[in-house]
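Engineer: Take this sequence and fold it.
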Amino acid sequence: MKPINIKEKHLLFTKTWHPHRIALVDNMQVILAKIKGEFVWHSHDNEDELFQVLKGTLYMQFRDRTEVVKEGEIIVVPKGVEHNPCTKNDEEVHLLLFEKLDTEHTGNVEHERTQTEYPEI
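Structural biologist: This is a model prediction of the structure:
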């Protein structure tokens, strides 16, 4: 039980679209990620996802709209809702995510960006 410095943890990796686990809370995981550009359309049948923007602006695309999530804000994507996170103008965005341990990175979609293991930092 020690404090976790999120800014320091973000300095430990450079890869975008590659989540890193920093903590476990019951059956939930706290994840850091850096994103840049567009991800992949996907959904999670049984899990909600919480995204907190630590740096930059996240554009969370849904099939019927795009929500702009600014630094210091969160968005919760309910289970079963198709979404595609992205950034604009080549901006690198830093995120904190909170999700169940068994949440698959890209839901039931297989993609070149799909990660199956999240390194712990």
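Engineer: When you work out contacts or count neighbours from here on, use the C-alpha atoms and nothing else.
Structural biologist: Will do.
Engineer: how distant is stretch 58-73 from the center of its chain?
Structural biologist: 12 Å (C-alpha atoms, centre = their mean, to the nearest Å).
Engineer: That should have said stretch 76-90, apologies.
Structural biologist: Worked out by C-alpha atoms, centre = their mean, stretch 76-90 lies 9 Å from the chain centre.
Engineer: The chain: strands as residue ranges?
Structural biologist: 20-25, 28-35, 49-55, 57-62, 65-70, 74-77, 83-86, 93-100 (DSSP state E).
Engineer: elements contacting the first one?
Structural biologist: Right, strand 20-25. strand 28-35 (3 or more C-alpha pairs under 8 Å, 6 or more residues apart in numbering; DSSP states H and E).
Engineer: run this one through as well so I can compare:
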Amino acid sequence: MQHKAINLNEKFARISDLWSPRVVAELNDYQFKLVKLQGEFVWHEHPDTDEVFLVIEGSMAIRLPDGEVSLAAGEMFVVPRGVRHQPYAQQVCQVMLVEPRGVVNTGDSGGEMTAPNDIWI
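Structural biologist: From the prediction side, this is the model:
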């Protein structure tokens, strides 16, 4: 087995599609996914799991039923399981998501913004 650091800048450079998470690592049953965001995503929830947003570069916000959380580079937020949310970013924002393997990006909403799952880069 080859041990090697994961260079997030190199991985982000390989991502061209927006709102399409790519897996870069796993820890037990959790995946670390990189995604580029811009514009508005769909309102959705994940009934069975929390979801971590860690901003690597840029800024974004997450609308919640009772308010909004703004995130800049180096900040993170945990959306609790079952809480409806809508991520958005004015400019391209690079984010790491941490969530269990198999979680669909659109949660319970589905639709045309649903990205293929479990794609590694």
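Engineer: Serialize the strands of the first structure to a markdown table and add fields for distance to residue 109 of the first structure.
Structural biologist: Below are these laid out as a markdown table (distance: least, C-alpha to C-alpha, whole Å):
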| stretch | distance to residue 109 of the first structure |
| --- | --- |
| strand 20-25 | 20 |
| strand 28-35 | 18 |
| strand 49-55 | 16 |
| strand 57-62 | 16 |
| strand 65-70 | 21 |
| strand 74-77 | 17 |
| strand 83-86 | 12 |
| strand 93-100 | 18 |
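Engineer: possible to save those as JSON lines with distance to residue 111 of the first structure and mean neighbour count?
Structural biologist: Output for the strands of the first structure, formatted as JSON lines (distance: least, C-alpha to C-alpha, whole Å; neighbours: other C-alpha atoms under 10 Å):
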{"stretch": "strand 20-25", "distance to residue 111 of the first structure": "18", "mean neighbour count": "17"}
{"stretch": "strand 28-35", "distance to residue 111 of the first structure": "16", "mean neighbour count": "21"}
{"stretch": "strand 49-55", "distance to residue 111 of the first structure": "19", "mean neighbour count": "19"}
{"stretch": "strand 57-62", "distance to residue 111 of the first structure": "18", "mean neighbour count": "20"}
{"stretch": "strand 65-70", "distance to residue 111 of the first structure": "22", "mean neighbour count": "14"}
{"stretch": "strand 74-77", "distance to residue 111 of the first structure": "20", "mean neighbour count": "16"}
{"stretch": "strand 83-86", "distance to residue 111 of the first structure": "13", "mean neighbour count": "20"}
{"stretch": "strand 93-100", "distance to residue 111 of the first structure": "20", "mean neighbour count": "21"}
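Engineer: Relative to residue 4 of the first structure, which of these is closest?
Structural biologist: strand 20-25 (7.9 Å; C-alpha to C-alpha).
Engineer: which part of the second structure lines up with the closest one?
Structural biologist: Using TM-score structural alignment, strand 20-25 of the first structure lines up with residues 22-27 of the second structure.
Engineer: so how far is that stretch from its chain's centroid?
Structural biologist: Mean-position distance between stretch 22-27 of the second structure and its chain equals 12 Å (C-alpha atoms, centre = their mean).
Engineer: That stretch: average distance to aligned residues in the first structure?
Structural biologist: Mean deviation of stretch 22-27 of the second structure relative to the first structure after superposition (mean C-alpha distance after the TM-score superposition for the first structure): 0.5 Å.
Engineer: State the number of residues packed around the closest residue to residue 104 of the second structure other than its chain neighbours.
Structural biologist: In space, and not counting its chain neighbours, residue 104 of the second structure is closest to residue 117: 6.5 Å by C-alpha to C-alpha, 6 or more residues apart in numbering. Residue 117 of the second structure: 15 surrounding residues under other C-alpha atoms under 10 Å.
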